[in-house]
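S.K.: when you get a sec, could you give me coordinates for this:
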Amino acid sequence: MSTWTSRAGALAALGAVALVSAGGCTAPGGAGSAPREVTVARGALVVVAPPGYCIDESATRDSEEASFVLIASCASLASGRVRGPAVAPALVTVTVSAQDPALAEPDARALAAAAGATRVLAMRQAGALALVHLGEGGDAALPGGDPRHWRGATVEAGRVVGVAAYAPLGSPVAGEEGGTLLAGVAARLRAGPAPATATAPATVPPGGGPFAAIRDLFT
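M.R.: As a prediction, the model looks like this:
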């Protein structure tokens, strides 16, 4: 399995863990609007939410080795006046790996194969963005949600960026709109103000797995 596929699979799992540990929901913010962008990976990457969606600051985890961002509708994250279009309720997770300059662009077929026994409904390849539409598992990450959900992977600033979209049962985001939403998230990624310098792989205890050393960041 290629390096990006291994990392994308691990990040998808960690993103699901983070989503469940957050209760599968978003916490109301204070007066005003929630932010629409955040810088993670210790300044190396900027994540920008699509129109109508905002960043849940309380769920953000920033680390050189693995970062996590939760995106939801602005209306669900702010108690004050919300600007922007009304959007379908959905939760989008963005997970960012450590830097690896040797990473190749993700491939949709390989990403689908990495899903294992999970039913694959569709695959898309849009440049460096690989997307798969899965027919089961979404309700495990988002209790009461639609089993159908989207996952994707791309490379930005020398890092694997994993994205996933979960939605309520029957939501259009669980269908075709979910792929479009993730494509919008991926298109807005950009390098941050801090240089993304290569780092040595983290030491992992024997038998711990490739991301065991940073699993506690997401629980």
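
S.K.: contacts, neighbours, all on C-alpha from now
M.R.: Will do.

S.K.: helices of the protein, start to end?
M.R.: Applying DSSP state H to the chain gives helices spanning 3-21, 74-77, 108-114, 138-141, 176-187.

S.K.: tell me where the protein has strands.
M.R.: Using DSSP state E, the strands found in the chain span residues 37-40, 45-48, 53-55, 66-73, 91-99, 120-126, 129-134, 149-156, 159-166, 190-191.

S.K.: residues in contact with the residue nearest to the spatial centre of the chain?
M.R.: Closest residue to the average C-alpha location of the chain: residue 94 at 2.1 Å, with Cα atoms, centre = their mean. Residues near residue 94 by Cα atoms under 8 Å, 6 or more residues apart in numbering: 15, 68-71, 161-164.

S.K.: second input sequence below; structure requested for side-by-side comparison:
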Amino acid sequence: MRISKLSITLCALLLGGCAEGFNVTRNAPSSIQLPNGTVVAAARGWCVDTSTSRARGDTAVVVLGSCAALAGNALAPRPDVPGVVTVSVESEAGVSPSPKELETFFVSDAGRAALAHDGRAESVDILETRREDDLFILQAEDQSALPGASPVTWRALFDLEGRFVSVSLYGLSDRPIGRSEGLQTLEAQVDRLIAANDP
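M.R.: Just a heads-up that it's a prediction; the model follows:
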């Protein structure tokens, strides 16, 4: 996949969109089925924020938060780390970029700009990249992150039944997430998605 095409695809996944919502009756469901049939199931302690999860055009973006916080119930499950997880899924099936292509893209100026909140490559430092079979993981630091958000984020990108998926973990500035905790949280969510969509 050429860098220009990859840039467009990843920008859509990373930035997401807001428009028509999903038809869900519970306040904090643990899973949701997208219009394209993909099931976004949350890992333990996480639930779907139906007020901010949206599907538009080529991409659906599902926001996951603490079940206890979303349900307003202190007895409900909560994740081991504070923060927010987003799951972005391409609506149409296609050929996903390989982990090597993703690594090449994200260490480039265009890739770092796609990760930056302000769109400037110089705002982002790539702290770590990992390739595990068909899974690509990166840890980045964005100096233009929103107030209250940790500048350090984790992302996993992979193919899920023919659709390109991005899972992102955002921490809080006053409660940063450690490296091992961040990776474990990210990998648990990836495993949950794969299991929920196993044919």
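
S.K.: in TSV: the helices of the first structure, plus distance to residue 57 of the first structure and mean neighbour count.
M.R.: Formatted as TSV, these follow (distance: least, Cα to Cα, whole Å; neighbours: other Cα atoms under 10 Å):
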stretch	distance to residue 57 of the first structure	mean neighbour count
helix 3-21	13	21
helix 74-77	9	24
helix 108-114	29	18
helix 138-141	19	20
helix 176-187	17	19
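
S.K.: can you redo those as a markdown table with distance to residue 60 of the first structure?
M.R.: Output for the helices of the first structure, formatted as a markdown table (distance: least, Cα to Cα, whole Å):
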| stretch | distance to residue 60 of the first structure |
| --- | --- |
| helix 3-21 | 10 |
| helix 74-77 | 13 |
| helix 108-114 | 25 |
| helix 138-141 | 17 |
| helix 176-187 | 16 |
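
S.K.: show the contacting residues for the alignment partner in the second structure of residue 14 of the first structure.
M.R.: Using TM-score structural alignment as the criterion, the counterpart of residue 14 of the first structure in the second structure is residue 16. Taking Cα under 8 Å, 6+ apart, we find residue 16 of the second structure in contact with 59-61, 88.

S.K.: likewise residue 49 of the second structure?
M.R.: Per Cα under 8 Å, 6+ apart, neighbours of residue 49 of the second structure: 27-29, 62-65, 70.

S.K.: kindly report the same for residue 181 of the second structure.
M.R.: Listed by Cα under 8 Å, 6+ apart, the contact partners of residue 181 of the second structure are residue 81.

S.K.: mind redoing it with 10 Å?
M.R.: Taking Cα atoms under 10 Å, 6 or more residues apart in numbering as the criterion, residue 181 of the second structure is in contact with 80-81, 187.

S.K.: do residue 136 of the first structure as well
M.R.: Taking Cα under 10 Å, 6+ apart, we find residue 136 of the first structure in contact with 117-121, 146-150.

S.K.: and it, what's its match in the second structure?
M.R.: Residue 136 of the first structure maps onto residue 142 in the second structure, by TM-score structural alignment.

S.K.: skip the chain neighbours and tell me the closest residue to whichever residue in the second structure pairs up with residue 119 of the first structure.
M.R.: Superposed on the second structure with TM-score structural alignment, residue 119 of the first structure falls opposite residue 125. Among residues not flanking residue 125 of the second structure along the chain, residue 141 sits closest, at 5.2 Å (Cα to Cα, 6 or more residues apart in numbering).

S.K.: that neighbour touches residue 149, doesn't it?
M.R.: No - Residue 141 of the second structure is beyond contact range of residue 149, at 11.1 Å (criterion: Cα atoms under 10 Å).

S.K.: burial count for residue 83 of the first structure?
M.R.: By other Cα atoms under 10 Å, the residues close to residue 83 of the first structure number 12.

S.K.: quick check: the gap between it and residue 177 of the first structure.
M.R.: 21 Å (Cα to Cα, to the nearest Å).

S.K.: please apply the same query to residue 101 of the first structure.
M.R.: From residue 101 of the first structure over to residue 177 of the first structure (counting by Cα to Cα), the distance is 32 Å.

S.K.: please identify the buried residues of stretch 132-147 of the second structure?
M.R.: Of all the residues in stretch 132-147 of the second structure, those buried under the rule 16 or more other Cα atoms under 10 Å are 135-145.
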